[in-house]
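Undergrad: Sequence first, predicted coordinates after that:
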Amino acid sequence: MRRNFLLLIFILFHGAVGAQNAELKTSAEASFKAGDYYQAIPLLQKVVKQAPKDFESWNMLAESLYHSRNHKKAANAYEHLVQLIGNDKELRNEHYLSYLYYGNSLMAVQDYDGAKEIYLMFLRLKPQAQNYRDLKRIANAKIRSCSEAQKIMQDGYVGEFIIEKLPETVNGSYSDFGPVWKDQSTLLFTSLRSDSLITVEDHEEFPAVNQIYMTRKSSEEWDTPELVDEYNNDLFHSANGTFSKDGKSFAFSVCQENDQHEVRCDVYVSYKKHNTWTKPEKLKNGINKGSYTSTQPAFGYYSRRGFTTEILYFASDRPGGKGGMDIWYSARSKRGDWAAPVNCGSAVNSSGNEITPFYDSDTQTLYFSSDYHFGLGGYDVFKAFGGLKSFRRPENLGAAVNTGFDDTYFSWRVSESNGTLVSNRSEEGAVFGENCCDDIFYFTKQMVMEIPAIVINADSVPLAEATVALRVQGTEASDTASVMLQTEKKGTFTIRHLQDQNIEVAASKMGYENTFMDISRDSYPDTVILVMNKKTEQKEIETITEVKPLALTDKSLNVKELKKGTVLVMEHIYFEFGASDIQEGALKDIDILEKFLSANPTIKIEIAGHTDSKGDEKLNQELSQERADAIRRYLIEKGIDADRLKAVGYGEEKPIAPNENPDGSDNEAGRKLNRRTEVVILEN
């Protein structure tokens, strides 16, 4: 997995594939075992198409997609595999890793409920594997991450960072990573520069390697990147550079792939003397260790008791760590010698992997990425205040920065203002398809204001778990997006917004009237207090019994006099969750309606879409509108005059049954009644 992340996985083509499925599978398996996942994927796709019950091939396909970070397709392949294995205990235990990877892929696409279910399945397995105990700890942490993900997304203000992918001048078709700013306009980064597929023949002794490039931004344009000859070698990978504060030292990784397709890196440094860079030399004193990896160096400076010490942070999988890749550091003495490395400690490092350190000396904060600490999926960016081996608990930078995919190499260009990060979130321009390759993104941090707020009832008692919606007026993006959160135990929440924004706040809770408040940018209050009044019992009854619809059937439509306002429910209208495509089972009701309208050309109707109260209110309204529009289009295509058809999406606005029980639990029967499509007679 690190190999995919740190360096490009090269593609080896082994010759023609035979026509027979057995030969095809043999070739695919050879590529898979060699780690040539991009070569294996198309072969395995052909194999499973010809042999859809071949679970071994499904496993290889799923794992190939997983390691190439195509998590959408990996999740689909793992779903097929799990279905094929079924309840066969022996096969389930044999493929125990598949369940863990399946959960990881679901997290990447932010299906947290689905991921949690798969992780629980993984924990119920009993494989005879030495690493299963460690992996159980990881799975338990992932389950907690799934539960925390929604809270992480609520806690951060999504507009805090404006993030833009650097242009194709910088980002090529392969992975581009390891950005480091030499000055305000000069960026160094690591890349394999090619706009087409690079193939490596078996007989080639020296394949293409990643190298360090430099580009400058002049006006609004980026110059064509140029090789930095001082740091590169034609035989080895050069990557992940970092400059010292005075600009006279440049540390970077030199890496090589061994026969087992494992990448091993060492940290080298070059010094600037008389305006010339010295030949890079491998750092000593244990910074580089035998057959283990030392990589992604980052210079930092730690001040204490009036003394400032130069520190080199780096990532390594050496013994003595907490598990996987850890962040280590080495302090430089006044004589210029680097001390033996020390682990940054359990506050930062975990049983998983911690990588791509960056130390902001101005704020004494370490930024790094982890696939273990509670996050949104894949690698998330975290920050921890402190230095050396004494850090506070890391904080997730939230949904303003992180996604379900791998987000790494966070670094400031100007502290607390702007900088760069690396992610495979983008699906555009990559040579191998979705999310295979890393790109460099530029971010700008916005000034976020915070207003403390509380929800109380008429007796001034705080209301916990009230749902609060925030809507920002004034920008195109904010007009179409709502932030949803819940109040804490003491009824409190925080309104986060950019300066000079008008904000709409709405609060709702079972048994209470909805409460609204507008906050003007001209007079931000010190504290926002939302008071909610209890609903009267009569109002709740009216909500439930307000509409008494008839089922839409041939019989109901044969009623001699359908009065204006008559409501008929289309009971067989089915939509996939979150989708507006008409399913086959819905056509019966729609065809009945079409025949009725054709036989009664004076009747005009409203097609009304309704949802239950799950999910975001605005999104529910939009989805119900799309569903009503889909039915209207179908009837128009059948020849019904468009002027006779009105489509309206009401979302969750008009329930005919309670969505929740009195104790606050889901009323599934009520929700089912509320998820309906109605026909309302407008004119007869």
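TA: That came in fine, so what should we check first?
Undergrad: switch to C-alpha atoms for all contacts and neighbour counts from now on
TA: Fine.
Undergrad: so how far is residue 298 from the most centrally placed residue in the chain?
TA: Centroid-nearest residue in the chain: residue 404, 1.8 Å away (criterion: Cα atoms, centre = their mean). Residue 404 is 25 Å from residue 298, where distance means Cα to Cα, to the nearest Å.
Undergrad: contacting residues around the closest residue to residue 134 other than its chain neighbours?
TA: Excluding its sequence neighbours, the residue lying closest to residue 134 (Cα to Cα, 6 or more residues apart in numbering) is residue 351, at 7.7 Å. If a contact means Cα atoms under 8 Å, 6 or more residues apart in numbering, then residue 351 has 134, 137, 138, 322, 323, 324, 372 as its contacts.
Undergrad: ok, 10 Å please
TA: 134-135, 137-138, 141, 321-326, 371-373 (Cα atoms under 10 Å, 6 or more residues apart in numbering).
Undergrad: mind checking the SS state of it?
TA: Three-state call for residue 351 (DSSP: H, G, I helix; E, B strand; the rest coil): coil.
Undergrad: Next one for the comparison:
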Amino acid sequence: MYKYLIILLLLTHAAYAQDVEFSKDHFGNDKDGLKAALRELKQGDEWYLNDPPRYEQALPHYLEAQKFNANNAELNLKIGDCYLHSGYKPRALAYLQKAYKLNADVDPRIHYLLGRGLHLNAKWKEAIVEYKAAQPAAGGKNTAAFMTNIRKKITECENGQKLMQKPSRVFIDNAGPGVNSPYADYGPVISADESVILFTSRRNNSTGGQNDPETGGFFEDIYQSTRTSTGWSPARNLGAPVNTEGHDATVGLAPDGQRMLVYVEDNGGDLQESNLRGATWGKPQKLGSRINSKYHESSAAFTPNGRNLYFVSDKEGGLGSRDIYQIEIEGRGPAQNVGSVINTPYGEEGVFLHPDGKTMYFSSEGHNSMGGYDIFKSVLENGKWSEPENLGWPINTPDDDVFFVISASGRHGYYSSFRDDGLGSKDIYQITFLGPEKPPVLSQEDQLLASRAQPVKEALLAPPVPIASAQVTILKGVVTDEATKQPLEATIDVIDNQRNEVIASFRANAQSGRYLVSLPSGVNYGIVVRQEGYLFHSENFDLPSGAAYSEVVKDIALKKLEVGVKVVLNNIFFDFDKATLRKESTSELERLQKLLTETPALRLEISGHTDNVGNAAYNKDLSQRRAKAVVDYLIGKGIDKGRLTFAGYGDTQPVAPNTNKQGRQLNRRTEFKVTGK
């Protein structure tokens, strides 16, 4: 009896695992259904066997045929193969496993395909077993390349095992319906303060309204959304002239959100730049032959000062299939490969430079990738890039993870991914970095319980561990006319006071007057806001090395040149308790000299002011000597002394309360007043 039971079980298993053909022998009672299924198979094969294969178009036909017959090994293998070439690669595994179960000899590639399916589902150990069982095609000419690929895939699985054991502490959340749609949404770029996001999408309201003949989807267009108190606003299509009837994709955005880098399918793939004037993005302009070539330039990022560009190209002479290059935009020299610390023998992509000016994020198929492209981080220290650090699981996955950007604060990152909670085929996600885990510590106090004779020690969580923040300050606000309150398209110069050098220039938005400046730590900055017909306005930000991230909102009202108008010179510096001008004052003094030279009738009073700390008489004398030092400098530069007077007011004209450090700092100042014009 037992023997017959074993035979019955084996027969039952064999029946379940039988490879069922699409034939009259199996489906003679449903001729119409068989006919329809064969038609779907034929249509699917036309796409699948195309050169190159059109997996996305073949898949829906195969899935329809599979509804009729779910137990055909070859069909399950084809469905799995199609999924391996789609955005939903992990779905391939179930079909590939079924194909193998139905017929272990279904295809010579079966072990490799199973390895890929397991790999993409983070089943590292099982994937390694299948990769090791994979064999190159019989009589094939690329055996060496195949085995090299197998070894790399095994290494990726080993990397994945290690990285998954120490996952990154993050939340990954869908960016929501304001940004995402039922269509593919990807390639996000953000302003430094996360107030604006632009991205690429294949929606049905694309500018050309046409379908891509290669993929069947709509052509790419660029969309924009702004952050509100409740999330992202409904994204709007930028329209012409940014979007055209062809493919238009986001690549990069300057920290202030006023300059955008665009990818267009021209000359093999080129980079262009569009500038924001008011609320309208201008027609993208080519970046020139020093950046674009006959090869494929696919992604790029501005440095915070807007003067340099990092970009990706597959041009000849690189270290791998795609490399990252750096170039001075207005210079004359050729682009420079960033070197072998960053670039590998494989592909690099999706370069992004953090607003701190020294931290690069990029994707790579090399280094310790766990599969496809992983996102890495490297820091420029003493002129050299640090060893790239994998951002880890679950940010990185066994599939391609590309085009990652991060806010100036370092708190939020953005990228696109295929996930189960997606609203469409591909969605944009926000990553929230949580920082290091808080270790448990024993409380110093005993917890007394009435039922115990002895006190019980209770393990309590340690105080919160501070999250390491980026070393950058974001200065933003609105520039207006002081009298009319109307916004001004002013120029904002960023000066390194120590070197007396303008290191960056930006413009406030023509319509809103809004501006944003990224200031990496480690520099004494002079900020000068200027507009024709107005007196300049200056601010000072002395940011020591290691200064943590902060956002400063500073609205600036420019004053027209009128008698009686006062302007504070925030970048005039003196030695402590002396009237000796420091060299960091040079840029501000030169601006004042230029103002007097360009306006020959202008007459000024230079005044010094102090807080109320110390002896009033001494403060007045010190403030007067400092004002005189400025006048003496200007006279020494050729300004007629009859146009200048000086005065020391000590603590008699405060502009803020002397009750706190910030107020006293504001009261210690040098300013000028227009006495004639």
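TA: Received it, and whenever you're ready, just let me know what you need. Being a predicted model, the structure only gives us computed values, none of them experimental.
Undergrad: quick one, helices of the stretch 1-150 of structure 1?
TA: 2-6, 21-33, 37-50, 55-67, 71-85, 89-94, 96-108, 112-123, 132-155 (DSSP state H, counting those that start in this stretch).
Undergrad: Buried residues of the last one, list them for me.
TA: Along helix 132-155 of structure 1, these residues count as buried under the neighbour rule (16 or more other Cα atoms under 10 Å): 132, 135-136, 138-143, 145-150, 152-155.
Undergrad: Wait, residue 267 of structure 2 touches residue 293, no?
TA: Yes. Here residue 267 of structure 2 reaches residue 293: they are 7.5 Å apart, a contact under Cα atoms under 10 Å.
Undergrad: Distance from the chain centre to the strand ranked longest in structure 2, please.
TA: As assigned by DSSP state E, the longest strand anywhere in structure 2 is strand 472-481. Offset of strand 472-481 of structure 2 from its chain centre (Cα atoms, centre = their mean, to the nearest Å): 21 Å.
Undergrad: Would you mind giving the residues in structure 1 matched to that strand?
TA: When structure 1 is aligned by TM-score structural alignment, strand 472-481 of structure 2 has no counterpart there.
Undergrad: Same question for stretch 529-539 of structure 2.
TA: By TM-score structural alignment, stretch 529-539 of structure 2 lines up with nothing in structure 1.
Undergrad: how about TSV for the helices of the stretch 1-150 of structure 1, with distance to residue 588 of structure 1 added?
TA: Below are the helices of the stretch 1-150 of structure 1 laid out as TSV (distance: least, Cα to Cα, whole Å):
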stretch	distance to residue 588 of structure 1
helix 2-6	50
helix 21-33	43
helix 37-50	33
helix 55-67	37
helix 71-85	31
helix 89-94	42
helix 96-108	35
helix 112-123	32
helix 132-155	39
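Undergrad: most packed of those helices?
TA: helix 96-108 (a mean of 25; mean count of other Cα atoms under 10 Å).
Undergrad: Show me what that one is packed against.
TA: helix 55-67, helix 71-85, helix 89-94, helix 112-123, helix 132-155 (3 or more Cα pairs under 10 Å, 6 or more residues apart in numbering; DSSP states H and E).
Undergrad: Can you tell me what sits against the third one?
TA: Residues from elsewhere that reach helix 89-94 of structure 1, judged by Cα under 10 Å, 6+ apart: 55, 81-82, 84-86, 88, 95-96, 98-99, 121-122, 124-129.
Undergrad: redo that, cut-off 8 Å
TA: 85, 86, 125, 126, 127, 128.
Undergrad: Just the buried residues out of those residues, in ChimeraX syntax.
TA: Filtering those down to the buried ones (16+ other Cα under 10 Å) takes a single ChimeraX command:
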select :125,127
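Undergrad: Would you reformat the contacts of helix 89-94 of structure 1 as a markdown table and include distance to residue 363 of structure 1?
TA: Putting those into a markdown table (distance: Cα to Cα, whole Å) gives the following:
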| residue | distance to residue 363 of structure 1 |
| --- | --- |
| 85 | 52 |
| 86 | 53 |
| 125 | 45 |
| 126 | 47 |
| 127 | 46 |
| 128 | 47 |
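Undergrad: Compute the number of surrounding residues for the closest residue to residue 263 of structure 1 other than its chain neighbours.
TA: Distances taken as Cα to Cα, 6+ apart place residue 257 nearest to residue 263 of structure 1, at 4.4 Å, with adjacent residues excluded. For residue 257 of structure 1, the neighbour count with other Cα atoms under 10 Å is 15.
Undergrad: Over to residue 440 of structure 2?
TA: 11.
Undergrad: Not including adjacent chain positions, what is the nearest residue to it?
TA: Nearest to residue 440 of structure 2 is residue 461, by Cα to Cα, 6+ apart, at 4.5 Å.
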